[in-house]
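Peer 1: Compute the structure for the input listed below.
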Amino acid sequence: MTSALLPNEVQYCFENINGSCYKTPFSSGIRITLYVVLCLLTILTLVGNFMVIISIAYFKQLHSPTNFLVASLACADFCLGLTVMPFSSIRSVETCWYFGDTFCRFHSCLDASFCYSSIFHLCFISIDRYVAVTDPLIYPIKFTVPVSGMFIAVAWTISFVYTFSIVFSGANDVGIEEFTNALSCVGSCQLVYNKTWVVVSAVLFIIPFFTMIALYSRIFAVVKRQARVIEAMNNTQSSENYSDRVAKRERKAAKILGIAVIAFLVLWTPYSITVMTDAFFNFIIPPLVFDIVVWFTYSNSAINPLIYSLFYPWFRKAIKVIVSCKILWLDCSTMNLFPE
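Peer 2: So this is what the prediction gives:
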């Protein structure tokens, strides 16, 4: 009977190369299952985010500062699914890196850049929605297309400059060269970071996270207060029916904002804790644990379209038009996507 793991069979990533890494042999059933699951997650990331990009780019009614931020977020997640997740899938299942050291560094930079860009976009979207809810009269003046473009540029620039400069300058392993040399082998692609850059990376996670928590908490409080005021003003006119509509609107707002915050917390916190624990406790975390928490962060890119778009009727309507290929022979760019 074949076990899931076959520890007694010593295998190497490159059998004919000295200094090759050990390979963890999985049974055929486990390997096929992993490939199917990771492939489906990658496809979900690509398809979902591509639909968001096409919808916002094609339909003129969706050309707004907020939606441009959402489209840019979808671009970051789509690029992650296109350029990073396929290679990460092979590395996770085969437990080896077959694409060379240079591409390993490039792949790791793209990985971190797209993930950080996604985080920053989520943070900027929360700022946009906070201004829209708390100051709706001033919002069109404060949050214009140029402002949205500035946020997008900041998200992309900081992410790429930070990750590429650290990795290709070698700053990430300054002071821990002895450890990295001891663990280096042909077929490995797991960059390590010293304590300084681990702390900096943690800050880049913590600041957006707590910003989102604070802003979304404030948004929900304002929405509830405004709904109650409107309910009181209309108390004499179909109060029961109107109350039902207000309650439904409150639940929907709570659901969307709650899912966004909880998903971000659940999917990113394990990775941040793992990285910090590894750096401050002499790199004790096994590679398998790293693989698991990394795929948790990838999953955030897969569900972003569901959280920020699929809950809205306009997105479902746009998807129907795109999937039915009506945009190929009909001029649907000016159609009304919002419910009356």
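Peer 1: rest of the way, CA atoms for contacts and neighbours
Peer 2: OK.
Peer 1: and residue 68, what does it touch?
Peer 2: 56, 148-149 (Cα atoms under 8 Å, 6 or more residues apart in numbering).
Peer 1: List just the nearest of those to residue 322.
Peer 2: residue 56 (11.6 Å; Cα to Cα).
Peer 1: Look up the closest residue to that closest one, ignoring the ones flanking it.
Peer 2: Excluding the flanking residues, the one nearest residue 56 by Cα to Cα, 6 or more residues apart in numbering is residue 62, at 5.3 Å.
Peer 1: burial of that neighbour, as a residue count?
Peer 2: By other Cα atoms under 10 Å, 20 other residues sit near residue 62.
Peer 1: do the one 5 residues further on as well
Peer 2: Counted by other Cα under 10 Å, the residues lying close to residue 67 total 21.
Peer 1: and this one, so I can compare the two:
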Amino acid sequence: MAGNGTTLTDMESEWGSAAVLILAVLLGVFIVVASLGNLLVMVSILITRKQCDRGYIFIFNLSVVDFLTAVCIMPISVSTLIHGDFIYSHAACVFNGFMVQVLFITSIHTLMYMAIYRYLAICDPFTPVHICKVGLMIAASWTLAILISSLSFGILGHFVYKPFTTQCGPVYPQDVKGWINIGIVASICFLLPLAIIVFVYVLLFRKAHRLFTRLEDPSYSSYSREVHVEQRRISITCIIIVVSFLICWTPIFAYLNYASFVHDKKSIPTLINPIVYWFSYLNSAINPLIYGLRTPIFKRIIDAICGCQKDSQSRKPPISEQSLTTTVANPDVAGPPLATFDADDLSVQ
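Peer 2: Just a heads-up that it's a prediction; the model follows:
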């Protein structure tokens, strides 16, 4: 940093010492919140796994991705910001660029599979999605991310450090292979899963609306109506997670694609690069806060850690954690005859 007798780094000269300090402090906060918050979420799920349904596996996977982002990616960005340059080896640069891309692709594909899981659970509540299918979805998200990222530096391009950035990334396309790489990443890793997420959630809410409208019939028990409220809360939580991801990651997606197409790279303000990457890092810090505020299991764990265990134990466990029987109207029979199913089959966190 600048001071008496010290030399300004290139970034301090370009952006000013105050801007560099603000960016460094913000990222330091992101690192602490994202690492501790996501670690707490993972521990909470492991502790209460017998009370959790299979939907929590997706939350656990997202927490793993966010935790790795906090401990493997963000510290390098802080170091590069402070030194004004990437001070590590070429191998470290490749690893840095590779991990950024792998974790981004894994995140959005996990959200896509989580949406599909929720839809399957709502469409056929009598047949829970098998744990092996959930495992295959998680494995598919990681496998595709690793394969595409390997293409980005092994066959179709490579990762480099660009001046006035805080991380390594794919080289701008200069030939056909480079443009193919951009097309694959843009379509398969962002636009396609985003379209699937939107399409599935539209179908899900239409299906859920028809299902839960029946539960509002006065002839059904108060517990059935509680299921309606619980499922609405779960659906809103999933939407919040997806929306926060899009808000935080769309700027970097738009920036990288614009920078790839614009001829004069120097016309792009250099400060935009760290800002859009900070938005993506912010997502890793936001997610555990969403889980904690919206999910009763995590609230109880946090209460216990904070010494509020007695009060939390006095509250009724959320419906999604109960393996009780609830009721649903059977549309094929006149009147309101009931069919039973386990509440966990509908509960998808």
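Peer 1: With both chains overlaid, what TM-score comes out?
Peer 2: Superposed pair, TM-score by TM-score structural alignment, normalised by the length of the first structure: 0.76. Supporting alignment: 303 aligned residues with a Cα RMSD of 3.7 Å.
Peer 1: before we move on, the earlier item: from residue 117 of the first structure, how far off is the residue nearest to residue 56 of the first structure?
Peer 2: Distance of residue 62 of the first structure to residue 117 of the first structure, given as Cα to Cα, to the nearest Å: 22 Å.
Peer 1: What of residue 181 of the first structure?
Peer 2: 31 Å.
Peer 1: quick one: which of the two has more around it?
Peer 2: Using other Cα under 10 Å as the criterion, residue 181 of the first structure and residue 117 rank with residue 117 on top: 25 against 9.
Peer 1: what sits against the counterpart of that one in the second structure?
Peer 2: For residue 117 of the first structure, the aligned position in the second structure is residue 106, judged by TM-score structural alignment. Residues in contact with residue 106 of the second structure, defined by Cα under 8 Å, 6+ apart, are 65, 141-142, 144-145.
Peer 1: quick one: which of those is most hemmed in?
Peer 2: residue 145 leads those on contacts (other Cα under 10 Å) with 25 neighbours.
Peer 1: now the strand or helix carrying it, how far from the centre of its chain.
Peer 2: For residue 145 of the second structure, the element it lies in under DSSP states H and E is helix 131-154. Distance, stretch centre to chain centre, for helix 131-154 of the second structure: 15 Å (Cα atoms, centre = their mean, to the nearest Å).
Peer 1: Do you have the helices of the stretch 151-300 of the first structure handy? List them.
Peer 2: Secondary structure of the stretch 151-300 of the first structure (DSSP state H, counting those that start in this stretch): helices at 177-183, 195-233, 239-280, 287-305.
Peer 1: Tell me which of those sits nearest to residue 105 of the first structure.
Peer 2: From the helices of the stretch 151-300 of the first structure, taking Cα to Cα, the stretch that ends up closest is helix 177-183, at 14.2 Å.
Peer 1: now what about the closest one, what contacts it?
Peer 2: With contact meaning Cα under 8 Å, 6+ apart, helix 177-183 of the first structure is reached by 173, 192.
Peer 1: what do you get for stretch 121-134 of the first structure?
Peer 2: Contacts for stretch 121-134 of the first structure (Cα under 8 Å, 6+ apart): 66, 69-70, 72-73, 139, 143, 151-152, 155, 208-209, 211-212, 215-216, 218-219, 222-223.
Peer 1: same thing but at 7 Å, please
Peer 2: 66, 69, 73, 139, 151, 155, 208, 211-212, 215-216, 219, 222 (Cα atoms under 7 Å, 6 or more residues apart in numbering).
Peer 1: go on, stretch 311-320 of the first structure?
Peer 2: With Cα under 7 Å, 6+ apart, stretch 311-320 of the first structure has contacts from 51, 55, 309-310, 337-338.
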